[in-house]
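Student: predicted model follows, preceded by the sequence.
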Amino acid sequence: MHADKKMCGMEPSSEYVDLAAEVLSILSDPTRIRIVLALRQVDELPVGALAEIVGKKPSGVSQHLARLRMARMVTTRQEGTSVLYRLTDEHAIAVVAEAIKQAEHAVANGQLPPHHHSAGQPRAGS
């Protein structure tokens, strides 16, 4: 049973801790977070469209995409003369989503953050 926990990487002594820190480091840039969020909304996008969405120059976005691609968080597909970028899997968005939830808690000033409110449910204190 202990071996199963270690294999999944959830033990403090896991061999994946250093790699997890690298993942968090790569996702520590606001532009890269915006890219991940943009690719979550639209399955595939070229650099120019991503640059417009995140409000940065295509050359800068291209550099961020290269880092995400090296980390295997995004992948590419050629369509004619365009290179389309997409998330490799759901894990990068899961990390970003949890970080955003934590950020919401950090600024909630003791109130329930937005992700705790479901549609049609009254807010605390109302």
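Tutor: Done, it's in. Bear in mind that the values here come from a model prediction, so they are computed numbers and not experimental data.
Student: rest of the way, CA atoms for contacts and neighbours
Tutor: Will do.
Student: would you map the strands across this protein?
Tutor: Secondary structure of the chain (DSSP state E): strands located at 45-46, 74-79, 82-87.
Student: take a look at this one as well, against the first:
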Amino acid sequence: MDVSQAQVDVQQLADLFKVLGDSTRLRIVQQLLNKEMCVTDIAEAMGMGQSAISHQLRVLRQARLVTFRKEGKTALYSLNDDHVVVLLSQGIEHVSHQ
């Protein structure tokens, strides 16, 4: 890997951590750990408005942390892949470590 590629990788990683640096987005990711959910269900579980959740889901989608599929008119969101689960699990383990 050349220096310029390493710089790109570091910037992409920094951007990823910026996205995960928001507590609302982290809570959404936690909601999606066990099952796929629609915006309405996420908003209700978190006690927030649907438009605020939709905005945060858009940011998470752009960062490729979540994905969605359509079921009729409903969009069901889930974590993009197992890397997201591992990343979150490792972070939780790290902050819990004494």
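Tutor: Arrived safely, thanks for sending. Worth saying up front: this structure is predicted, and the values here are computed from it rather than measured.
Student: quick one: which of the strands of the first structure is nearest Ile53 of the first structure?
Tutor: strand 45-46 (10.2 Å; CA to CA).
Student: out of the strands of the first structure, nearest to Ser14 of the first structure?
Tutor: strand 74-79 (24.9 Å).
Student: where in the second structure does the closest one fall?
Tutor: On the second structure, the counterpart of strand 74-79 of the first structure by TM-score structural alignment is residues 66-71.
Student: in a markdown table: the strands of the first structure, plus mean neighbour count.
Tutor: Output for the strands of the first structure, formatted as a markdown table (neighbours: other CA atoms under 10 Å):
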| stretch | mean neighbour count |
| --- | --- |
| strand 45-46 | 18 |
| strand 74-79 | 15 |
| strand 82-87 | 18 |
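Student: could you dump the ones you listed to JSON lines with distance to Gln63 of the first structure?
Tutor: Below are those laid out as JSON lines (distance: least, CA to CA, whole Å):
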{"stretch": "strand 45-46", "distance to Gln63 of the first structure": "13"}
{"stretch": "strand 74-79", "distance to Gln63 of the first structure": "13"}
{"stretch": "strand 82-87", "distance to Gln63 of the first structure": "13"}
